[in-house]
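Asker: sequence and predicted model, in that order:
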Amino acid sequence: MMKMKHLILAGCMLAGVSAQAQNEPYVKETDPLVLEKLEAWQDWKFGLMMHWGTYSQWGIVESWSLCPEDEGWTQRQPAGIPYYEYVKKYEALPNTFNPVNFDPAKWATAAKKAGMKYMVFTTKHHDGFNMFDTKQSDYKITAPNVPFSKDPRADVTKEVFNAFRKEGIHIGAYFSKPDWHVDSYWWDYFPPKDRNPSYELAKYPERWNSFRKFTFNQIQELMTGYGKVDILWLDGGWVRPLNMHTKESLSWNKTPAQDQDIDMPGITAMARKNQPGLIVVDRSVHGPFENYRTPEQTIPDKPLDYPWETCMTMGGSWSYVPNDQYKPTNTIIHNLVDIVAKGGNYLLNIGPGPDGTWHDEAYRKLDSIGSWMQVNGDAIYGTRSVAPYKDGKVCFTQKRDGSIYAIYLLDAGEQLPATVRFTGIQPKKGAKVRLLGYKGKLSWKAQDGTVEIKIPAAVQKAGLRYAAAIKLQ
């Protein structure tokens, strides 16, 4: 099993958004249907991500141990195993992949109860193993050599999408642009040196064109054979045209950067022809196909002036790890409130195990989150950032009708204080102030720019947990 610090670091190399990247110009979408969907997406606020593949059998970081870069998140286990011996064992993992307890309806029910409005599922990660019934490759879960291929639920992507769609949850398809299994990306005639193609694209253009066609065809399969899809979530930001590299993306290359143009205009046009209004997220490639940005495992210091989503693990790893340590519910809810107050969405990741189940702890966390959301969801959904967004332990959100919520972040074991104070937001004289989940009115006053809201003793003793939302009408 990989060390936990390696598993955490691995997520940082999925082409997330750094502080530097946040300053890159955002290119606004022009398609009215996409703009409409983006506006709706910003109302959803809370989503589920799942990293799942054959690597889950070993409880290791997803895909990255195949990458011949000497980084903390690419280490192979056991230590010292020769590279090609390791690749052979890794690529034999499909022969034993049999998630017989796979139950996507249970996942979808738990996600809905937690208040999640959308999901993003890994249809293919960088290792190239397909979790859907692609016709472009035999390296897939429905291949005859995979034990689970005999199961009627073998096309797990279809099963997952259908189960979540049935619960009214919007669908996102994660797809890795690089593919470390297909011969048109890592050509076995040359050994791979890093995460990039193993050959010179300019010298072998027909091979790269083959990869472009392969990628287009796979995404077309997802856009035509898997029902309504709301988000195409593309990972592997080093796959981009040469003229679109940044200082940050160039640092991901051990070898000279190449023109890895996979024709995003053509892919996007095809995808939206089949899925009108589709949100396309070409992660970290700052241009017209990055409809929203995805800071990874981090929360920006302040609101951003474009659509964004923090993707973050519930535990310590993106993929399944035995005995993974999950974040406290208090931390998760505080993250959600902080992100929403800054105008973002929160995409929370859970890694299914090799048998197709989640850790029991994941369900317990979602139950607790759901109980809080049932009371306080109005302060989260359909809101936007409002200055000053936060004052001390109080975060602010705003509805379209002008209503503002002041959300007090409770420390673990803390009782809601007798007086909640904040500055920067001041209700109009005579405004109604109420605590979500409490039917009575709250008294308040404003003095010298500070708002003071009195909390009844009975409410203080009610055992409120995580955070308390106060509506200022």
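Answerer: Yep, that arrived.
Asker: make it CA atoms for all contacts and neighbour counts henceforth
Answerer: OK.
Asker: so how many other residues sit close to the closest residue to residue 311 other than its chain neighbours?
Answerer: Spatial nearest neighbour of residue 311, excluding adjacent residues (C-alpha to C-alpha, 6 or more residues apart in numbering): residue 347 at 4.6 Å. For residue 347, the count of nearby residues is 25 (other C-alpha atoms under 10 Å).
Asker: now residue 347, what's its secondary structure?
Answerer: What DSSP: H, G, I helix; E, B strand; the rest coil gives for residue 347 is strand.
Asker: and it, what does it touch?
Answerer: Going by C-alpha atoms under 8 Å, 6 or more residues apart in numbering, residue 347 touches 46, 47, 48, 49, 119, 309, 310, 311, 312.
Asker: surely the third one and residue 349 touch.
Answerer: Yes. With contact defined as C-alpha atoms under 8 Å, residue 48 and residue 349 form a contacting pair (5.8 Å).
Asker: so residue 408 lies in a strand, does it not?
Answerer: Yes. The assignment for residue 408 (three-state DSSP) places it in a strand.
Asker: the nearest residue to it once chain neighbours are set aside and residue 330: what is the separation?
Answerer: Residue nearest to residue 408 in three dimensions, not counting chain neighbours: residue 394, with 4.5 Å by C-alpha to C-alpha, 6+ apart. Using C-alpha to C-alpha, to the nearest Å, we find residue 394 at a distance of 15 Å from residue 330.
Asker: with residue 138 instead?
Answerer: Following C-alpha to C-alpha, the distance that separates residue 138 from residue 330 is 44 Å.
Asker: which parts of the helix or strand hosting residue 21 are buried?
Answerer: Assigned by DSSP states H and E, residue 21 belongs to helix 19-22. By 16 or more other C-alpha atoms under 10 Å, the buried positions in helix 19-22 come out as 21, 22.
Asker: now tell me what touches that helix from outside.
Answerer: So helix 19-22 is contacted by 248, 284, 300 (C-alpha under 8 Å, 6+ apart).
Asker: what's the burial count for residue 10?
Answerer: The tally of other residues near residue 10 (other C-alpha under 10 Å) stands at 21.
Asker: now do the buried residues in whichever helix or strand it is part of.
Answerer: Residue 10 belongs to helix 4-11 when assigned by DSSP H and E. For helix 4-11, burial by neighbour count (16+ other C-alpha under 10 Å) applies to 4, 6, 7, 8, 9, 10, 11.
Asker: okay, now the one to match up with it:
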Amino acid sequence: MKQLLSIILFLAGNQLAAQYQPPKDSLVIKKLAQWQDQKFGLFMHWGPYSQWGVLESWSICPDDWVTRTGPYADNYFEYKKAYEKLPETFNPVAFNPEKWVKAAKTAGMRYVVFTTKHHDGFSMFDTRQTDYKITGSHTAFAKNPRSNISKVIFDAFRKEGFMTGAYYSKPDWHSEHFWWPYFPPKDHNVNYSTTKYPDRWKKFQEFTYNQIEELMTGYGPVDILWLDGGWVRPSQKADDPFNQDINMPHIAGMARSHQPGLIVVDRTVTGEFENYMTPEQEVPEKPLPYPWETCMTMGNTWSFSKNDQYKSAHRLLELLVKIVSRGGNFLLNVGPDGNGDWDPVVYQRLQEIGAWMAINGEAIYASRPVAPYSTNNIYYTQSKDEKKLYAFWLSENDTVTLPATIQFSVSATRKIKQVSLLGAQKQKIKWSFANGLVTIQVPDALQHGSLLKHSVVFKLELQ
């Protein structure tokens, strides 16, 4: 079964590679290369739903896999009504993005993607297209001087050198032009025939265009437009009555007219507007032949959950190494709570990650995958100029205990002139290279007393 799955994934990867269309715009190509060098980013799902600690948006969707909890769980319409009143009590007075920036920067993160609007249609920015927004007349936080949350977040992160990305959901379950109240919603798709009612769909296209234009013109330089809800796309069926073509050429052209070089990620919709791929909650087994980013939660859920179980720093660093060694970026998600702060565990995890990155970051940033990519617990990267190779030795435990001898294969075309251990460069290491294998004799002081954690990185300098 596992072998069959590997074959399926391999074929799917080849199919995606064939469908991937590299950007032709030189400014987009340049921005994409810059983004690929960042390697580690912060994702945040946040909205009024965070007060309940429920799954973002989906609890109001009538898809049959959705479950609901709470006093309204047995009545969909009562639940949706209560859900849509959440902005009236959403007052995140602990909102302090500078605190988040400090923690993310310490962890070594270099870009941020924030949910300006999720599928439920609540805008976390001061849009003029609807009053269902963080600055709306019925929103508790509206009078706060920092109520335009998306702008405040982007400004705070950009000030510290972060690339910024605006997550935006194409479907909008609050808009009367997507879920028309005349019909009950049947699932996550538009609930009326767009061919029978083209004027209504046209209004939704205009609504989407106008909101994205606001984000592209009033929120400073934006590097990434991260579009979710891939089911909103042109239909491949002729005369499909529920065609959900949002007119991406019109949107992307407008967005780049305001933000030259903008990376557009129309995720899961392969083609010219998906500048990089976004495997969700998974790490590809092998390097992928196109730009990509694993988006993954630090806990079990995208949005805040009161009893979430967070991955250990050890596990998160292992994921980072595996992703980067295969040529990807790691977009790690955290969900702020209803009061406007992260769980204390999140800060702890980011601090631990930052301590490791302070020592080993040079093997992560601006690196490139290199064969053999990984062997056993060894993972490889190389510098852009190909003058340095890095071999990550992943420890099974938080505390690293190195064996007396470490051996790994290297496919270097240049002669190795020096080998050192990041974090212990003053300690001389005996090594040899023969028949494509590097053999390292680990000094006693480094086997047990190095104080290094999670994994260590051997740096091979080439002539």
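Answerer: On my side now, so go ahead. Here the structure is a predicted model, which is why all the values come from computation and not from measurement.
Asker: tell me the counterpart of the residue nearest to residue 408 of the first structure in the second structure.
Answerer: Aligned by TM-score structural alignment, residue 394 of the first structure pairs with residue 378 of the second structure.
Asker: before we move on, back to that, so for residue 48 and residue 349 of the first structure, which residue has more residues nearby?
Answerer: residue 48 (28 against 23).
Asker: and the more buried one, what pairs with it in the second structure?
Answerer: Alignment note: residue 48 of the first structure maps to residue 42 in the second structure; criterion TM-score structural alignment.
Asker: any idea how far that match lies from residue 228 of the second structure?
Answerer: Distance of residue 42 of the second structure to residue 228 of the second structure, computed by C-alpha to C-alpha: 16 Å.
Asker: those strands in the stretch 201-350 of the second structure, which residues are they?
Answerer: For the stretch 201-350 of the second structure, the strands defined by DSSP state E, counting those that start in this stretch cover 224-228, 263-266, 293-297, 329-334.
Asker: format those strands as JSON lines; extra columns: distance to residue 340 of the second structure.
Answerer: Shown next, in JSON lines, are those (distance: least, C-alpha to C-alpha, whole Å):
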{"stretch": "strand 224-228", "distance to residue 340 of the second structure": "23"}
{"stretch": "strand 263-266", "distance to residue 340 of the second structure": "27"}
{"stretch": "strand 293-297", "distance to residue 340 of the second structure": "18"}
{"stretch": "strand 329-334", "distance to residue 340 of the second structure": "12"}
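Asker: which one of these lies nearest to residue 454 of the second structure?
Answerer: strand 329-334 (17.6 Å; C-alpha to C-alpha).
Asker: show me what residue 450 of the first structure aligns to in the second structure.
Answerer: Match for residue 450 of the first structure (TM-score structural alignment): residue 437.
Asker: now its match: closest residue in space, sequence neighbours ignored.
Answerer: Closest to residue 437 of the second structure by C-alpha to C-alpha, 6+ apart is residue 409, at 4.3 Å.
Asker: tell me the contacts of that neighbour?
Answerer: For residue 409 of the second structure, the contacting residues are 372, 375, 436, 437, 438, by C-alpha under 8 Å, 6+ apart.
Asker: could you tell me how many residues sit around the first one?
Answerer: Read it as residue 372 of the second structure. Neighbour count of residue 372 of the second structure, defined by other C-alpha under 10 Å: 14.
Asker: then the fourth one?
Answerer: For residue 437 of the second structure, the neighbour count with other C-alpha under 10 Å is 13.
Asker: what are the boundaries of the helices in the stretch 101-250 of the first structure?
Answerer: 104-114, 156-166, 205-225, 247-250 (DSSP state H, counting those that start in this stretch).
Asker: how about the first one: buried residues?
Answerer: Spelled out, that is helix 104-114 of the first structure. Residues of helix 104-114 of the first structure classed as buried: 104, 105, 107, 108, 109, 110, 111, 112, 113, 114 (neighbour count, 16+ other C-alpha under 10 Å).
Asker: ok, the second one next?
Answerer: By neighbour count on 16+ other C-alpha under 10 Å, the buried set for helix 156-166 of the first structure is 156, 157, 158, 159, 160, 161, 162, 163, 164, 165.
Asker: show me the contact partners of it.
Answerer: For helix 156-166 of the first structure, the surrounding residues in contact (C-alpha under 8 Å, 6+ apart) are 104-105, 108-109, 119, 121, 123, 131-132, 141, 153, 170-171, 226-227.
Asker: try it again with 6 Å
Answerer: If you take C-alpha atoms under 6 Å, 6 or more residues apart in numbering as the criterion, helix 156-166 of the first structure is touched by 104, 105, 108, 132, 226.
Asker: which residues in the second structure does that helix match up with?
Answerer: Taken onto the second structure by TM-score structural alignment, helix 156-166 of the first structure occupies residues 149-159 there.
Asker: mean shift of that stretch relative to the first structure?
Answerer: Average distance, stretch 149-159 of the second structure versus aligned residues of the first structure after superposition (mean C-alpha distance after the TM-score superposition for the first structure): 0.6 Å.
Asker: any idea how far that stretch is from the chain center?
Answerer: A distance of 17 Å separates the centroid of the chain from that of stretch 149-159 of the second structure, by C-alpha atoms, centre = their mean, to the nearest Å.
Asker: can you give me the neighbour number for residue 82 of the second structure?
Answerer: Per other C-alpha under 10 Å, the neighbour tally for residue 82 of the second structure reads 12.
Asker: hmm, I was thinking of residue 431 of the first structure
Answerer: Counted with other C-alpha under 10 Å, residues neighbouring residue 431 of the first structure total 11.
Asker: and whatever residue of the second structure lines up with it, helix, strand or coil?
Answerer: Using TM-score structural alignment, the partner of residue 431 of the first structure in the second structure is residue 417. Here residue 417 of the second structure is recorded as strand under three-state DSSP.
Asker: distance check, residue 417 of the second structure against residue 358 of the second structure.
Answerer: From residue 417 of the second structure across to residue 358 of the second structure, the span is 25 Å (C-alpha to C-alpha).
Asker: still on that earlier bit, across to the first structure, which of the contacts of residue 409 of the second structure hold up?
Answerer: Mapped onto the first structure and checked by both residues aligned by TM-score structural alignment, their matches' C-alpha atoms under 8 Å, these keep the contacts 375, 436, 437, 438.
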